[in-house]
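S.K.: Okay, predicted coordinates and the sequence, questions at the end:
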Amino acid sequence: MKFSFKDSAKWSFFIAIVTLILSSSFSIVSTFALAGVSFGIGILIVFVIIFIGIFFDMLGLAAASAEEKPFHAMAAERIKGAKQAIRIVRNADKFSNFCNDVIGDISGIVSGTATAAVVLHLMSNIGIKQNTFLYSLVSVAFTATVAALTVGGKALGKSFAITNSTQIILFVGKFFSFLEEKLHIFIFNGNKKGKQKARGNNGFKSN
């Protein structure tokens, strides 16, 4: 596997900008979504954020685990999404980086912030002030529960991703095929050969 500092630097800069934009967007959306909502709706929003992190973590691991060969056979049979799946596997490092490190980490940070907002809203409604033992106890309990759900969910997702990597990446390939056909958006575009050489050459590209 040949390392290219120039290509890696370009990708690092690009993904840093994407992370900045997405993290800001996630934070703004979650803040507005939680403003004035009931405790039940707030908890539901936190669960949705957790699920997003688990789902993308699963996609990233599936890309890293999938082999290219089955998709060549599917492409020969003209199965929709197979060609796009090949490109995903060839760019597994970038796809995994985006799914696991960008979306996954952002979801973890936002879910923590959202949990704090939900706890604050709940405590305010029942008249319990901050900096009290009960407030701290409830905050720790909620934070620990969110952490447990996140870690447990990701563990389950990893097992599923490893055993079903081909099906998962084909599903994503079909989605990418839809983007290409309907919206003319090409997520990965290039001619890298083989999974080992797929590390570090192509990034996201829109036409």
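M.R.: Arrived safely. Quick caveat: nothing in here was measured; it's all calculated off a predicted structure. Residues are numbered from 1 along each chain as shown.
S.K.: CA atoms for contacts and neighbours, from now on please.
M.R.: OK.
S.K.: Show me where the protein has its helices.
M.R.: All helices of the chain, identified by DSSP state H, fall at 5-34, 39-65, 69-76, 82-90, 92-96, 105-125, 133-163, 165-178.
S.K.: now the fifth one, how far from the chain's geometric center?
M.R.: Read it as helix 92-96. 11 Å (Cα atoms, centre = their mean, to the nearest Å).
S.K.: what's that helix packed up against?
M.R.: Using 3 or more Cα pairs under 8 Å, 6 or more residues apart in numbering; DSSP states H and E, the elements in contact with helix 92-96 are helix 39-65.
S.K.: Hmm, residue 112 is touching residue 143, no?
M.R.: Yes - in this structure, residue 112 is within contact of residue 143 by Cα atoms under 8 Å, at 6.9 Å.
S.K.: For residue 189, find the nearest of the helices of the chain.
M.R.: helix 82-90 (7.4 Å; Cα to Cα).
S.K.: Second structure follows, compare the two:
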Amino acid sequence: MKSIWKESIHWSIFIAVITLVLAAIFSIVSTAFLSGVGWAIGMLVVLIIVLTGVFFDMIGVAATAASEKPFHAMAAKKVPGSFQAMLITRNADKVANFCADVIGDISGVVSGTAASAVVLQLTFSAGASDGSALQFTLNVIFTAVVAALTVGGKALGKTFAITKSTSIIFQVGRIFYVIEEKCKITLFKKKRKKDA
């Protein structure tokens, strides 16, 4: 029991540090990018950030919903990506935490900040001043639309993730396989005979 808590604490500290670094990177990149573009491109950037959060949330849900058994059979037949998919389902709690909580929550925060920057650009392009009624109205509209797209997208993504969990995780496993085999980057420890 102590080892489970010890591992959980180590993971929590590790993921908190990763979140801090990723949130800073996402924020810097989005702010730098939005400062050099117009409001129309800014809206597109906000949409991409929202879709990124929805996509990773879907992977996190699929990881917890998928069964490990189909990947055992595929791994026995040496199907590329099946071993990685099996390890994803085996570590579903960590995968879901990273995808849904870290990337999903960061995307939510950054999309809100980016939406505020777009509202500011749109306000100034319309000739209104900061703190005007137009800015207030646009801010309410943008915040509501971003929230609706995020929640609605995640609801749709969750349904898709639960019904197609095996296919989704297998595709993610194939991506990891390509990264490991083609790019020579080790993502998983090689214990194929024992794990398969």
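M.R.: Perfect, thanks for sending it. Fair warning: this is a prediction, and the values are worked out from it, not measured in the lab.
S.K.: what's the TM-score here?
M.R.: The TM-score (TM-score structural alignment, normalised by the length of the second structure) is 0.93; 193 aligned residues with a Cα RMSD of 1.8 Å.
S.K.: tell me the most buried of the helices of the first structure?
M.R.: A comparison of these by mean neighbour count, using mean count of other Cα atoms under 10 Å, puts helix 82-90 on top with a mean of 27.
S.K.: quick one on the thing from earlier: got TSV for the helices of the first structure, with distance to residue 190 of the first structure too?
M.R.: Formatted as TSV, the helices of the first structure follow (distance: least, Cα to Cα, whole Å):
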stretch	distance to residue 190 of the first structure
helix 5-34	13
helix 39-65	17
helix 69-76	16
helix 82-90	8
helix 92-96	13
helix 105-125	28
helix 133-163	25
helix 165-178	14
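S.K.: Figure out which of those helices is closest to residue 186 of the first structure.
M.R.: Nearest to residue 186 of the first structure, of all the helices of the first structure, is helix 165-178, at 7.4 Å by Cα to Cα.
S.K.: Not counting its own residues, what contacts that closest one?
M.R.: The contact list for helix 165-178 of the first structure (Cα atoms under 8 Å, 6 or more residues apart in numbering) reads 59, 62-63, 65-67, 70-71, 80-85, 88, 161, 186-187.
S.K.: sorry, back to before: list just the one of the helices of the first structure that sits closest to residue 193 of the first structure.
M.R.: Closest of the helices of the first structure to residue 193 of the first structure is helix 82-90, at 7.4 Å (criterion: Cα to Cα).
S.K.: compared with the second structure, how much does that closest one deviate?
M.R.: Its matched residues in the second structure lie on average 0.5 Å from helix 82-90 of the first structure after superposition (mean Cα distance after the TM-score superposition for the first structure).
S.K.: what helices or strands is that helix leaning on?
M.R.: Helix 82-90 of the first structure sits against helix 39-65, helix 69-76, helix 165-178, with contacts defined as 3+ Cα pairs under 8 Å, 6+ apart.
S.K.: Columns distance to residue 129 of the first structure on top of those, output as a markdown table?
M.R.: Output for these, formatted as a markdown table (distance: least, Cα to Cα, whole Å):
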| stretch | distance to residue 129 of the first structure |
| --- | --- |
| helix 39-65 | 17 |
| helix 69-76 | 58 |
| helix 165-178 | 47 |
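S.K.: Those: which one's closest to residue 151 of the first structure?
M.R.: helix 39-65 (8.5 Å).
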